[in-house]
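Trainee: got a predicted structure plus its sequence, pasted below:
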Amino acid sequence: RFLFRRSIQHHLAGRSTDLNVELYETNQCPEKPIWTLALRDEKTGLRFVRYGGVIGSPGLATPNNWFRIEKDWEYYKLVFCPTSVCKDVVCGDLGIYTGGYNRWLVMGCQQFSIRFKKF
């Protein structure tokens, strides 16, 4: 579920608009299934997307909780760039990092393109 900063009703009308991402699943983790961008990992140098974000509350205390959907040719991409929340932020595309047998969503790898399907 994509939760837009402003009230947006049209499908994908929220492109390039700051939004929160909340996953619906059976969550056994103590953190809420709301995306946040972690600090840079010392080993990989990447910033991992993880649970523990907060819905709403745009401001200097929550810049890591805001993402965007941006058009990329015929696909879309997920981007971390909350410039409407914080002006001094390093923006970047989200991509897939593979380590061992695991895959993570991170900022700093080749972008991960997505396509939305209308039901």
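Mentor: Thanks, I have the structure now. Numbering: from 1, shown residues only.
Trainee: make it CA atoms for all contacts and neighbour counts henceforth
Mentor: OK.
Trainee: and the spatially closest residue to Gly14 that is not a sequence neighbour, how far is that from Thr26?
Mentor: Distances taken as C-alpha to C-alpha, 6 or more residues apart in numbering place Ile8 nearest to Gly14, at 6.4 Å, with adjacent residues excluded. Going from Ile8 to Thr26 by C-alpha to C-alpha, to the nearest Å gives 27 Å.
Trainee: who has more neighbours, these two?
Mentor: With neighbours defined as other C-alpha atoms under 10 Å, Ile8 and Thr26 compare such that Ile8 has more, 12 against 7.
Trainee: does that one belong to a helix or a strand, and which?
Mentor: Per DSSP states H and E, Ile8 falls between elements, in no helix or strand.
Trainee: alongside the first one, take a look at this:
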Amino acid sequence: MKNFALLCFLFIVIASSEVRFCRADASPDAVLDTDGKKLRAGDQYYILSVYSRNSGGLSIGGIYGYEKCPINILPESYDYLDGLPATFSPVNPKKGVVRVSTDLNIEFEASTRCGISTVWKVGKFDQYLKQYFVTMGGTKGNPGRETIGNWFKVEKHGKNYKFVYCPTVCKYCKVMCKDVGLFYKNGRRIFALNDAPFPVMFKKVRT
């Protein structure tokens, strides 16, 4: 009887260990587009606001609206405008599916009149506005200390998604973790780091 009890105990311990092992190794959930399909690295998607009123897709602009080289990211003013297509590049280039809670680069498929890259990054702290803005001019790939500002994550937000800045590509770097939301200035809504997420969904670009 004692041997039987011991065997049962060992079976339970082994089974529990296997469950924990499987859960630890499980990949994060895939990010889904508006058709319910998995986002694929390198494919183009419109990043649309969940709030259809006065908010469309994402585009390029400036805080004041008259900058010679606007580098800020902001939603279109009308819901029928899809904005600029974007691509997502996970930190592991071999991964073909975009997953939640995974470091990635985001890049607009567009060109700027001042020739900077359209890869998203966190800009330097704006001393006047007391704010970190999400801007362009980042570099893609090369995870580490030098590129720490270029990595974002997609996280679940209710039935939709949100962007967060909380990179884990540098084990020894001290980073802040913030949602990517909107900062209001001069009647304009600009992407910035704050505690109020901007819910989004992803619509695949039809070719």
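Mentor: Received the coordinates, thanks. No experiment lies behind these values; they were computed from the predicted model shown.
Trainee: how alike are these chains, TM-score-wise?
Mentor: Once superposed, the chains reach a TM-score of 0.88 (TM-score structural alignment, normalised by the length of structure 1), with 117 aligned residues with a C-alpha RMSD of 1.6 Å.
Trainee: kindly state which residue of structure 2 is aligned to the residue nearest to Gly14 of structure 1.
Mentor: Counting by TM-score structural alignment, Ile8 of structure 1 corresponds to Lys95 in structure 2.
Trainee: could you do Asn64 of structure 1 as well?
Mentor: Superposed on structure 2 with TM-score structural alignment, Asn64 of structure 1 falls opposite Gly149.
Trainee: could you do Gly52 of structure 1 as well?
Mentor: So, by TM-score structural alignment, Gly52 of structure 1 is matched to Gly137.
Trainee: so that match versus Asn72 of structure 2, what's the distance?
Mentor: On the measure of C-alpha to C-alpha, Gly137 of structure 2 and Asn72 of structure 2 end up 10 Å apart.
Trainee: the more surrounded of these two?
Mentor: Of the pair Gly137 of structure 2 and Asn72, Asn72 is the one with more neighbours under other C-alpha under 10 Å, namely 22 against 18.
Trainee: find the nearest non-adjacent residue to the more buried one, please.
Mentor: Asn72 of structure 2 sits nearest to Thr135 (C-alpha to C-alpha, 6+ apart), 4.6 Å away.
Trainee: distance between the helix or strand encompassing that neighbour and the chain's centre?
Mentor: According to DSSP H and E, Thr135 of structure 2 maps onto strand 134-136. Centroid displacement of strand 134-136 of structure 2 relative to its chain, using C-alpha atoms, centre = their mean, to the nearest Å, is 13 Å.
Trainee: just give me the mean distance for it relative to structure 1.
Mentor: Superposed on structure 1, strand 134-136 of structure 2 shows a mean distance of 1.0 Å to its aligned residues (mean C-alpha distance after the TM-score superposition for structure 1).
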